[in-house]
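Peer 1: Mind folding the following:
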Amino acid sequence: MRLTTASRYEAGIGELQRRQQALGEAQQRLVSGKRVERASDDPVAAARAERASASLAISTASLRALDASRTHLTLSESTLGQSAELLQQARDLVVNAGNGAYTDAERATLGDSLRGLREQLLNLANRGDGNGSYLFGGQGSAGEPFVEGAGGVSYRGTPGDTQLAVGEARLTSAVDGDRTWTAVPDRGGATINVFDALAAMADALQTPGRSSATIAASNTEALRVIDRVLVQQGRERSAAGEALNRLEGIESRLGQQQLDAQQVQSDATDLDMVAAISDFQNQQTGYNAALQAYAQVQRLSLFDYLKG
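Peer 2: This is a model prediction of the structure:
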């Protein structure tokens, strides 16, 4: 009889501990809101959640990179728009300089205005993107990409477009500054340095004693150069706009992938609160029943002790 009571006592302790653990786990699930907290809880669901987490991390990182590229391209496109306005003003000055009634002094004043526009253009070309880089640094620039020297303005950036890889897609994320400002493609394989060309135009306007024919020829060439630069920068601006449009499409796709991954992760690990509350209540009922059974065994054990 004592052996039977001892066995029931041990069984009661074991059942009570099992019920207590199950109740604690149910309570923890309610607190965390997670059905799967460890791989052992549900290996299949845990694997799905891990794959979704990896996909979510990739999408999030890609979206951050796209956001930085969008800022860079938006500023580049805007800056090229401002450049077009300044170049148009330069063109108007050159057209005015062709007026046969202008004196050398009046053309010299136009030359000063042209130098002022050149300085503004140089400031635009060296504009930063707000993140420690330069809009027209190409593939990289340790400092301002355009530097004024004794021989004119030189490019210190790394020529070429910067490409951003997003999955299988490759997206232009920065404009080639050299091709836009200091190596503008021209006829016969030649290139135009915007700043040096404008400086030469200003020098010509401030050279006294030129003949009408010389002035006309000089102005015609100056207008051709400015128009060529306007065309090239217009292409670069359009390319930036197209890249922005592509970026929006890729960003939308990545955003959907992010939402899908979050949904898969949620489906795999999140708790059904209604079912969880019901389970907790059942576990609590079971625990209370086990506690009552254990109390009865204890009373039997005490009775046997007193009988002995």
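Peer 1: going forward, measure contacts between C-alpha atoms and count neighbours the same way
Peer 2: Fine.
Peer 1: so what's G138 up against?
Peer 2: Applying Cα atoms under 8 Å, 6 or more residues apart in numbering, we find G138 in contact with 157-162, 174-178.
Peer 1: closest to G14 among those residues?
Peer 2: Top of the list for closeness to G14, among those and by Cα to Cα, is T162 at 67.0 Å.
Peer 1: where exactly do the helices run in this protein?
Peer 2: Using DSSP state H, the helices found in the chain span residues 2-32, 43-97, 104-125, 177, 194-205, 212-269, 273-307.
Peer 1: Need the winner for burial among those helices.
Peer 2: Among these, helix 177 has the highest mean neighbour count (mean count of other Cα atoms under 10 Å), at a mean of 28.
Peer 1: for the closest residue to L93 other than its chain neighbours, what are its contacts?
Peer 2: Taking Cα to Cα, 6 or more residues apart in numbering, and ignoring the residues beside it in sequence, L93 has L110 as its nearest neighbour in space, at 6.3 Å. Contacts for L110 (Cα under 8 Å, 6+ apart) come out as 93-94, 97, 202, 205.
Peer 1: if we can go back for a sec, most neighbours among the contacts of G138, which one is it?
Peer 2: The most neighbours of any of the contacts of G138, using other Cα atoms under 10 Å, belong to G177, which has 28 neighbours.
Peer 1: Please determine how far that one is located from S133.
Peer 2: Plainly put, G177 is 13 Å away from S133 if you go by Cα to Cα, to the nearest Å.
Peer 1: and this one, so I can compare the two:
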Amino acid sequence: MFTLTGIRNPVTTAADRMNAVEDRIERLQGQIGRGERFTRPSEDPAGEARAALLARLDARLVSEGRAIDRATARLNLAEVALSEGAALLQRARELALLGANGALSESDRAVLAVEVRGLRAQLLDLGNRRDEAGRYLFAGATDGAPAFAEDEDGRIRFAGWAEGPGAEPAGIRGAAVPVGAQLFGPDDSGAFAAIDRQLEALGETEPALRETAFDDALRLLVESHDRILDATAGVGAALSRLESEAERVASSRLEAARGLAAAKGLDLTAAIAELEALRLTLSASQEIFGRVAGNSLFDRLG
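Peer 2: I've put the predicted structure just below:
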């Protein structure tokens, strides 16, 4: 018996082929179990690069979505508060018109003053409302402290500063809750000043001075009410914008997920078909290997 140089032993060739088929079967089984075409970059460098890019995009979109959700939650709370504030100022206007009636007695005006003081307290509580994280909604950048506080003279002053947190991390500006000074007006002519002027009018005993005080109070209350309504419209517009941005983020994440599936995803039907074909091939190879190995052994023994 002799061998030619460069010609491989048939047994070795058959064994190598079976090993290659077994390796492919093992990889396919792993891919089917994971639902992915590859787990190592070396298996598909281009696909891995595409998958990594899409994963980074999705992470950024998740961050944007969280910023939008936080801003939306704050604006929703602000919208409810502003609606309550408008109702409080509307009631204050009604009481001012009623108190301006010259037929009312001093005791009647005293009764009205009790309700007006209650409105003032409610408006102050509203101005210092907090969000779910305990931050003051209308305090702006200093949302760790109350937006409004009484000074030594008992006047309510804005204690916040600048604009509050919005959705800037998501690249969206103008979606922050308006600060208290924008909502309630200047300290000396805003909503709190209007109510204080109304209380002064209710306590004034001189008819001419009382009439002037009520005129001032009504004018300031109308301005304050309109300011609240304008702010409410602005909050509604910001919420609509955030809703659109949230839809954009959701759509972009869906597209990223589809791209990731395309980059790493596995055609399950094709993979299973290939797996079955390889199993048949392996079975046939094992049969052939058995015959070849048997013949080789017979040759050596002969």
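Peer 1: still on that earlier bit, what residue in the second structure is paired with the residue nearest to L93 of the first structure?
Peer 2: Residue correspondence to the second structure (TM-score structural alignment): L110 of the first structure is matched to L112.
Peer 1: S7 of the first structure too?
Peer 2: By TM-score structural alignment, S7 of the first structure lines up with N9 in the second structure.
Peer 1: Might you report the residue contacts of that match?
Peer 2: Contact analysis of N9 of the second structure by Cα under 8 Å, 6+ apart lists nothing.
Peer 1: again, only this time at 10 Å
Peer 2: N9 of the second structure is in contact with 3, 296, counting by Cα atoms under 10 Å, 6 or more residues apart in numbering.
Peer 1: what do you get for the one 3 residues further on?
Peer 2: T12 of the second structure is in contact with 18, 289, 292-293, counting by Cα under 10 Å, 6+ apart.
Peer 1: and with 6 Å instead?
Peer 2: Counting by Cα atoms under 6 Å, 6 or more residues apart in numbering, T12 of the second structure makes contact with nothing.
Peer 1: what do you get for V153 of the first structure?
Peer 2: V153 of the first structure makes contacts with V147, as judged by Cα under 6 Å, 6+ apart.
Peer 1: To which residue of the second structure is it aligned?
Peer 2: Aligned counterpart of V153 of the first structure in the second structure: I156 (TM-score structural alignment).
Peer 1: Over to A84 of the first structure?
Peer 2: By TM-score structural alignment, A84 of the first structure lines up with A86.
Peer 1: again with L66 of the first structure
Peer 2: Match for L66 of the first structure (TM-score structural alignment): I68.
Peer 1: how many neighbours does P169 of the second structure have?
Peer 2: When counting by other Cα under 10 Å, one arrives at 14 neighbours for P169 of the second structure.
Peer 1: Relative to G140 of the second structure, how far out is it?
Peer 2: From P169 of the second structure to G140 of the second structure the distance is 17 Å (Cα to Cα).
Peer 1: Then G236 of the second structure?
Peer 2: 18 Å.
Peer 1: hang on, the earlier thing: in strands, which of the contacts of G138 of the first structure fall?
Peer 2: 162, 174 (DSSP state E).
Peer 1: nearest to A57 of the first structure, of the contacts of G138 of the first structure?
Peer 2: T162 (23.6 Å).
Peer 1: Quick check: the closest one touching Q139?
Peer 2: Yes. Assessed by Cα atoms under 6 Å, T162 of the first structure is found in contact with Q139 at 5.2 Å.
Peer 1: okay, and the common contacts of those two?
Peer 2: By Cα under 6 Å, 6+ apart, T162 of the first structure and Q139 have no common neighbours.
Peer 1: about what we covered before: which of the contacts of L110 of the first structure are also in contact in the second structure?
Peer 2: Checked against the second structure using both residues aligned by TM-score structural alignment, their matches' Cα atoms under 8 Å, the contacts of L110 of the first structure keep these contacts: 93, 97, 205.
Peer 1: Output those in a markdown table; the columns should cover distance to N219 of the first structure.
Peer 2: As requested, these are exported to a markdown table (distance: Cα to Cα, whole Å):
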| residue | distance to N219 of the first structure |
| --- | --- |
| L93 | 10 |
| A97 | 8 |
| L205 | 9 |
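Peer 1: just curious, which of those residues is nearest to G286 of the first structure?
Peer 2: L93 (92.7 Å).
Peer 1: Please say which position in the second structure the closest one maps to.
Peer 2: Under TM-score structural alignment, L93 of the first structure pairs with L95 in the second structure.
Peer 1: From A175 of the second structure, how far out is that match?
Peer 2: L95 of the second structure is 35 Å from A175 of the second structure, where distance means Cα to Cα.
Peer 1: and if you look at F184 of the second structure?
Peer 2: Distance from F184 of the second structure to A175 of the second structure, by Cα to Cα: 19 Å.
Peer 1: re earlier: tell me how many other residues crowd the residue lying closest to the match of L66 of the first structure once chain neighbours are set aside.
Peer 2: Excluding its sequence neighbours, the residue lying closest to I68 of the second structure (Cα to Cα, 6+ apart) is A167, at 5.4 Å. By other Cα under 10 Å, 21 other residues sit near A167 of the second structure.
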